[in-house]
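In: Can you look at this prediction? I've put the sequence above it.
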Amino acid sequence: MAVTGNALDIKLTRRVLNYARPYKGIFYWAVILTISLAIVAPLRPYLVEYTVDHFILFNDTNGLLRMTGLMIAVILLQTIIQYNHTYFTNWLGQSVIKDIRRDTFDHITNLRLKYFDNTPIGTLITRTVSDLETIADVFSEGLISIIGDILQIITIIAFMVYTDAVLTLVVLAPMPLLIGATYVFKEAIKSAFQDVRQQVTRLNTFLQEHITGMFVTQLFGREEQEFNKFKGINRAHRRANIRSNWYYSIFFPVVELISAMSVGLLVWWGSKEIIGDKISPGVVVSFLMYINMLYRPIRELADKFNTLQMGFVSAERVFKVIDTDEITPNKGTLKPAVLKGEVEFENVWFAYNDEHWVLKDLSFNIKPGETLALVGATGAGKSSTINILNRFYEIGKGSVKLDGVDVREYELNYLRSSIATVLQDVFLFSDSIYNNISLKNDKITHEQIEQAAREVGAVDFIKRLPGGFEYNVMERGATLSVGQAQMISFIRALVYDPKILVLDEATSSVDTETEELIQNAILKLMQGRTTIVIAHRLSTIQNADKIIVLDKGEIKEMGNHQELLKLNGFYKRLYDLQFNSVGIKV
């Protein structure tokens, strides 16, 4: 049973074991092997006792040879069982964490962006990698091994009592000391292991953030300061591990000392009993072996119990991610064969938290094939508008409709595949250009991708790259220019043939020549599609059918370019700032 805090968590134990259900054959086989080991292990001391008392004391060479052969056979049998036990318990553990990791990653990919806003990526990496490896130890070194050790202890004590009950009581007299030491060690190492896991999480989080943001670190010359921060986290990680190792360095010698006490009592009492002709020498020899075999699993039991305990602590953390309800509610079922592309916001209120409204009573309509531009200062709510259209976040009040139907009624993947969003900051995976465009969608052919590249004017630069469409762009598209990465994002949008296109200032970070190419690609993409453009440069949206000026989440003005200029309001001031400041006549 899982131990979380001071309580036994049967529910958590059952949940972990449920993942072993598809492999119950291997699980039962591992249990059988565990029981077999517990039975076979004590046979050797018994055979040694029999050999000493019946053959060695009587100089029976033939009998000694027969017993030697029998003991070799028992050792070989034990070796085979131990090999299979180790292999199958580890196989079981790795199979279980494969399934848990699959479920964890599947759940993470379905979480809303709000969850990632509040959760460090390094924490999720720790949960899906190192925490899951700890869960594997529940099967390979924890639960089944603990059962095996307990069975072995019971079997050994049974053999000892059967051989000589009084001698058993004498040699086990120090056992209460061992039980007390084991309990103290278990509690201490539990706290140390929890500290180790926490420091691993801190280390992973720091490394992920700072390796990803290395450009900023070097740009502002913060290498030394960030290195000093890392040294502090690294020292804390070292201290946590040293602390756990320190408890081991105390506990194991204590066990050896108590074991030596049992051996000393055996020598004292056994010698007296042999002299008094009450027991045979073979009994003392076998008890020496029993003591060694008894204390080894007891010594490891505390360690394995903590392995089990930390495995369940890790399982609790992983299941906390899996149980996170930050997933999009009501994923919908509607998947119409034809989508016109009409978008309507009706009295929409939205907040990233319950206290501060980002969008306030937003209402507008975009007819199929029209282009809507959103303008306004940073923080006005432009990006939030497209995020709720894609249902990355859920609105607080009002409704967002597509073709007159609430977006919550559409099947989520269908909805998002119908809306292509081209961001200013293009994200590319460390993979080929082909896979970055198709996203490994088997329905998209190489011919479609090449045709789309030709239509947006990108095929020439792609074919000049080594390997063409098979060229690896490396992490985040590091080997491409900003403009090239942007062109690939346009191809990706085109091959998915969306009905609605969202452009988040897609030309703000490129040079004039590349911007001209991108503008041509944009015109191609916009043909026959409802388009929403987030613009900072007003020159790019003067031909939009409708322009909405947002300020602090509210619509201040709405109309086309000429209509808004005549209002002499927010839009006119923005226009004058951008054009008059550089000497362009309005």
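Out: Structure received. Residues are numbered from 1 along each chain as shown.
In: From here on, just use CA atoms for contacts and neighbour counts.
Out: OK.
In: wait, residue 85 sits on residue 33?
Out: Yes. Between residue 85 and residue 33 there is a contact under CA atoms under 8 Å: 5.8 Å.
In: Not counting sequence-adjacent ones, nearest residue to the residue most central in space within the chain?
Out: For the chain, residue 128 is the residue whose C-alpha lies nearest the centre (CA atoms, centre = their mean; 2.2 Å). For residue 128, ignoring the flanking residues on the chain, the nearest one in space by CA to CA, 6 or more residues apart in numbering is residue 101 at 5.9 Å.
In: Tell me which stretches of this structure form strands.
Out: 2-4, 7-9, 343-351, 357-366, 371-375, 397-402, 405-406, 419-422, 500-504, 530-534, 546-551, 554-559 (DSSP state E).
In: another structure for you, compare them:
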Amino acid sequence: MPKNSIKQDENINNISNKDLLIRLFSYLKPYKLRVFLILILLIYVMLCGLLNPYLMKIAIDKYISSKNLQGLILLAIAMFILNFLSMIASKTSIQMLSKVTNKILLKIRQQLYEHIQKLSFSFFDNRPVGKILARVIGDVNSLQELFSTSLTSFIPEILTLICVTFIMFYMNFVLALMAIIVIPFLSITLFSIETISRKRWQNYRRKRSNLNAYTHEDFSGIKIIQGFSEEEKTSRSFLVLTKDMMDSFVKAVRLNDSFWPIVTLSSGVGTILVFFYGISLLKSNRITIGTMVAFIAYISMFWRPIINISNFYNTLITNFAAGERIFEILDIKPDITTIKNDIMPKITGTVEFKDLTFSYNNDATILNKLNFKIYPGETVALVGPTGSGKTTIVNLISRFYDPTKGSVLIDNINIKYVNLESLRSQMGIMLQDTFLFSSTIMENIRYGKLDATDEEVIAASKSANAHAFIMNLENSYNTEVNERGSRLSVGQRQLISFARALLANPRILILDEATSNIDTHTEKLVQSGIQKLLTGRTSFVIAHRLSTIRNADRIMVIDKGNIAESGTHKELMKLKGLYYDLFMSQYKFLD
């Protein structure tokens, strides 16, 4: 997948109008009965509208001309009943349509959200979060008008247009011909505008996505912005992106607005031709006044559906870009897929890398033909320079990524062949980037085991030595931590994350810089809890603070994508190689 930055326009694959409409309206299938009832009601409303001019013709030619008051009253009562029922039918259809449309949008948004959750880390690595949010929120909302107008405008108006055209030709062939003579010109013009307009709306949505992504990142890093007094700079960037979005919107709307003058002009020309020829027919007594009045009414009814259909066509063009952006995400296949989807048996803890090579997006190689085997219950520390591949190794064990070449085996089973949930549910992961949700401390820790009792959560917190500081908070375990845990210190957030990993009671434990932000006093307390946790399970510990991994069963020094050294702390110190240099440099620095 190509990388995309905040200010870079996204490249979206164009979908043909036909395919896009088929995919969009496939969401109507579960509501076929309701849609059918809505159409029946709308058709009734349409027929009432069609009958009114004809009933007016009868009133003029039959009852008014003969001064038949009784017949006129009965006709008026019939028209009132028909139109009253039409009003009720119209209101009912709008309410039903609103419910169907909202359910469809709910389904699309849920489907999109669930699909994004299944996508691998590479998808999120290459796309700003703000641009993903623009698809889930803004683009889905844009489809609401499309679904509502398709039923209220397109289908009923097409039927109205057909019926009115038939009635006009039935009443007078030449007058009808005069009314529709400009339709070919109108169709060609609108089709030409659509080609350009769609590209402009695509550009607008790209610019809006850029603004959304920038705003999301800006507010996420507000402490850095204020800390370095960069508010003025970010405001200028925001203004540039806002102007880009505004300009693209104005260009798109300006072209769309040309629809109405063209349709109105065509309507005016057609009406003038009908009047011009109709007057000559009246003078020669070839049509009655009632017929002329009815025909004028039908002329209005003929152009109204054309205007509404043009409006629907306009809506299609406006929202096609939103549909393309949604389906572009839905069509992305997850990089991490299970070949057989077998359930992972209870893990004993053997982990093996066989001839494993890995690179991100086919860039520089991070790991090169890596081979090692870890045995059940063994604690392995991964050390090495920044960027050497330590975190990549644990990400591959958790199958956040798949190897470029080679394989990862757990208990001699290639993890590509097992169900992801059954694999990861047996792992406890504490990543370097501590993340807390906008909830209570209790719920954040319980995330490691959703069915855990409060007592189990508290026990895990005590083991991680987080219980003491939690109890000193105003609401203890019910304290809200705010977004990303902003109410807590970095060290406190890491202790809560550690308690979450403890609660999961995993078969394989991964600690990525688990004590990097804990002070020395707290670290001593945590180390006892770590040792209890490490007992009886396979563990991988990444630590830049080498004093914390002295007791590891094996220390693997990763350098330039390979295992440079491997052994216990004492063995590696005697070797006086890379590990010795790293350890001594830290010791001298601390001293």
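Out: That came through, no problem. Given the structure is predicted, the values throughout are model-derived calculations rather than measurements.
In: Any idea what the TM-score is?
Out: Superposed pair, TM-score by TM-score structural alignment, normalised by the length of the first structure: 0.92. Supporting alignment: 580 aligned residues with a CA RMSD of 2.6 Å.
In: aligned partner of the residue nearest to residue 128 of the first structure in the second structure?
Out: Taking TM-score structural alignment, residue 101 of the first structure has residue 109 as its aligned residue in the second structure.
In: Please report how far the residue nearest to residue 128 of the first structure lies from residue 95 of the first structure.
Out: Distance, residue 101 of the first structure to residue 95 of the first structure, using CA to CA, to the nearest Å: 10 Å.
In: More neighbours: which of these two?
Out: More neighbours surround residue 101 than the other of residue 101 of the first structure and residue 95, with 20 against 17 (other CA atoms under 10 Å).
In: ok, back up a step: aligned partner of the residue nearest to the centre of the first structure in the second structure?
Out: So, by TM-score structural alignment, residue 128 of the first structure is matched to residue 136.
In: Its match contacts residue 111, doesn't it?
Out: No. The pair residue 136 of the second structure / residue 111 is not scored as a contact, 9.7 Å apart, by CA under 8 Å.
In: Map residue 95 of the second structure onto the first structure.
Out: For residue 95 of the second structure, the equivalent position in the first structure is taken to be residue 87, counting by TM-score structural alignment.
In: Report how many residues lie close to that match.
Out: Using other CA under 10 Å, residue 87 of the first structure has 13 neighbouring residues.
In: same thing with residue 206 of the first structure?
Out: Neighbour count of residue 206 of the first structure, defined by other CA under 10 Å: 20.
In: Now residue 487 of the second structure: closest residue in space, sequence neighbours ignored.
Out: residue 481 (5.4 Å).
In: That neighbour against residue 440, yeah?
Out: Yes. Contact between residue 481 of the second structure and residue 440 holds when scored by CA under 8 Å: they sit 6.0 Å apart.
In: hmm, back to that, enumerate every residue touching the match of residue 101 of the first structure.
Out: Neighbouring residues of residue 109 of the second structure by CA atoms under 8 Å, 6 or more residues apart in numbering: 136-137, 140.
In: if we go to 10 Å?
Out: 103, 115, 135-137, 139-141, 326 (CA atoms under 10 Å, 6 or more residues apart in numbering).
In: next one: residue 364 of the second structure
Out: residue 358.
In: rewinding a little: how close does the match of residue 101 of the first structure get to residue 142 of the second structure?
Out: To residue 142 of the second structure, residue 109 of the second structure is 12 Å away according to CA to CA.
In: so what sits against both of those two?
Out: Residues touching both residue 109 of the second structure and residue 142 by CA under 10 Å, 6+ apart: residue 135.
In: neighbours around the corresponding residue of the second structure for residue 577 of the first structure, how many?
Out: Residue 577 of the first structure maps onto residue 585 in the second structure, with residues paired by TM-score structural alignment. Counted with other CA under 10 Å, residues neighbouring residue 585 of the second structure total 12.
In: do the same with residue 222 of the first structure
Out: Using other CA under 10 Å, residue 222 of the first structure has 12 neighbouring residues.
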